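Visitor: This is a predicted model, with the sequence first.
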Amino acid sequence: MPPENLKRILMVEDEPDIRTVAELALEAIGGFELTACESGQQALEQIEECRPQLIVLDVMMPGMDGPATLKAIRSLPDYARTPAVFMTAKVQSDEVQSYLELGAAGVIPKPFDPLTLADQIRDIWNEACAIG
């Protein structure tokens, strides 16, 4: 059975410039419905409303960082298995491995290419659905 099409993405990114570029890349180029949040707390407040199929998290954020946000999201029964992707400048192999061990479906290095971001996310989604 082919994976369902990815439509709704929740993105958590504290940098407004990066959020803007990612919104363009994912909505205008990728055709996704994107809910962009500037903090983990805001993501937790909005998750029920946007019902994401995939979550994109910045690793380094003030207050609640990406791993803490993912842990909080995983405690919500409806989102315990929602695929999550970390976006980070910290992409040493041991760092990437630690994100995967936290339950991330993939890691996208920053700075990302806005023209290929949607495809990268789609690839991770298809892989996550195949493993399911």
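Guide: Alright, I've got the coordinates.
Visitor: CA only for contacts and neighbour counts going forward, please
Guide: Noted.
Visitor: what residue lies at the spatial centre of this structure?
Guide: Val56 (1.0 Å; Cα atoms, centre = their mean).
Visitor: thought it was touching Ala22?
Guide: No - using Cα atoms under 8 Å, Val56 is not in contact with Ala22, being 10.2 Å away.
Visitor: tell me which residues of stretch 101-114 are tucked away?
Guide: 103-108, 112, 114 (16 or more other Cα atoms under 10 Å).
Visitor: Turn the residues you listed into CSV, including secondary structure.
Guide: Output for the buried residues of stretch 101-114, formatted as CSV (DSSP: H, G, I helix; E, B strand; the rest coil):
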residue, secondary structure
Gly103, coil
Ala104, coil
Ala105, coil
Gly106, strand
Val107, strand
Ile108, strand
Phe112, coil
Pro114, coil
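Visitor: Now flag whichever of those is closest to Asn126.
Guide: Ala105 (10.2 Å; Cα to Cα).
Visitor: That closest one contacts Val85, doesn't it?
Guide: Yes - at 5.7 Å, Ala105 counts as touching Val85 under the criterion of Cα under 8 Å.
Visitor: Identify the residues contacting the helix ranked longest in the chain?
Guide: Ranked by residue count and defined by DSSP state H, the top helix of the chain is helix 117-131. The contact list for helix 117-131 (Cα atoms under 8 Å, 6 or more residues apart in numbering) reads 3, 6, 22, 25-26, 29-30, 54, 83, 85, 105-106, 108.
Visitor: adding another structure so you can compare the two:
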Amino acid sequence: MGPVSAPGSRQRVPGQARKYALVVDDDDASLRTFERLLSKHPVELLLAKTPSEALGLVSMLDPTPQPIVGFLDVLIPGMDGPRFVHALRTMPAFGGAPIVLVSALSGTALDAKALEWGASGIIQKARGLIHVDQEFTGWLERIG
């Protein structure tokens, strides 16, 4: 069992709407890095190592639309990218929310595939942590 965080596990500012960031990565080092980068933002982190853990966490959220963004590793065991994105899209919390794929792979073919699958965009790990951090910040700003 990997690091899974339940909704509401982080403190938030009273009176401020909850915003969530779902991070799914089977690599412990990547998950810790993403947690460190995102922890400086006013969001509640939902961390999972598998698609099934992630879907379980999302199912615990209030079913009304939430300010949420998902960051998903492309190459994750248990469910391929298209099925995982589709499964999230069918959940009320993620109907129109941004789903961003994160990958060590690169190339325009992967970018096109991500959009075809229903993802909102892709972040390439190979561009470095500063770029990944800037991308995270940009996507978090889009959800308010």
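Guide: Nice, I can see it. Small disclaimer: the values here were computed from a predicted structure and weren't measured.
Visitor: re the thing from before, what residue in structure 2 is paired with the residue nearest to the centre of structure 1?
Guide: Aligning on TM-score structural alignment places Val56 of structure 1 opposite Phe71 in structure 2.
Visitor: Distance from the chain centre to stretch 33-53 of structure 2, please.
Guide: Its chain's C-alpha centre and that of stretch 33-53 of structure 2 lie 7 Å apart, by Cα atoms, centre = their mean, to the nearest Å.
Visitor: same question, stretch 122-137 of structure 2
Guide: On Cα atoms, centre = their mean, the centre of stretch 122-137 of structure 2 falls 13 Å from that of its chain.
Visitor: Determine how far the last residue of it lies from the first.
Guide: Start to finish, the residues bounding stretch 122-137 of structure 2 are 14 Å apart (Cα to Cα, to the nearest Å).
Visitor: Please apply the same query to stretch 7-23 of structure 1.
Guide: Using Cα to Cα, the end-to-end distance of stretch 7-23 of structure 1 comes to 13 Å.
Visitor: equivalent range in structure 2 for that stretch?
Guide: Counting by TM-score structural alignment, stretch 7-23 of structure 1 sits on residues 19-35 of structure 2.
Visitor: Tell me which residues of that stretch come out buried.
Guide: 19-26, 31, 34-35.
Visitor: Quick check: next helix or strand after the one helix or strand the match of Val56 of structure 1 maps to?
Guide: If you go by DSSP states H and E, Phe71 of structure 2 is part of strand 68-73. Next along the chain after strand 68-73 of structure 2, taking DSSP H and E as the criterion, comes helix 81-89.
Visitor: what's that next one aligned against in structure 1?
Guide: Under TM-score structural alignment, helix 81-89 of structure 2 corresponds to residues 66-74 of structure 1.
Visitor: what's the mean gap between that stretch and the aligned bit of structure 2?
Guide: Compared with structure 2 after the fit, stretch 66-74 of structure 1 shows a mean deviation of 1.5 Å (mean Cα distance after the TM-score superposition for structure 1).
Visitor: Show me the buried residues of stretch 19-35 of structure 2 that map onto helices.
Guide: Reading helices off the buried residues of stretch 19-35 of structure 2 with DSSP H, I get 31, 34-35.
Visitor: got these as CSV, with distance to Gly138 of structure 2 columns?
Guide: As requested, these are exported to CSV (distance: Cα to Cα, whole Å):
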residue, distance to Gly138 of structure 2
Leu31, 19
Phe34, 14
Glu35, 16
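Visitor: quick one: which of these is nearest Thr108 of structure 2?
Guide: Within these, the smallest distance to Thr108 of structure 2 is 23.6 Å, found for Phe34 (Cα to Cα).
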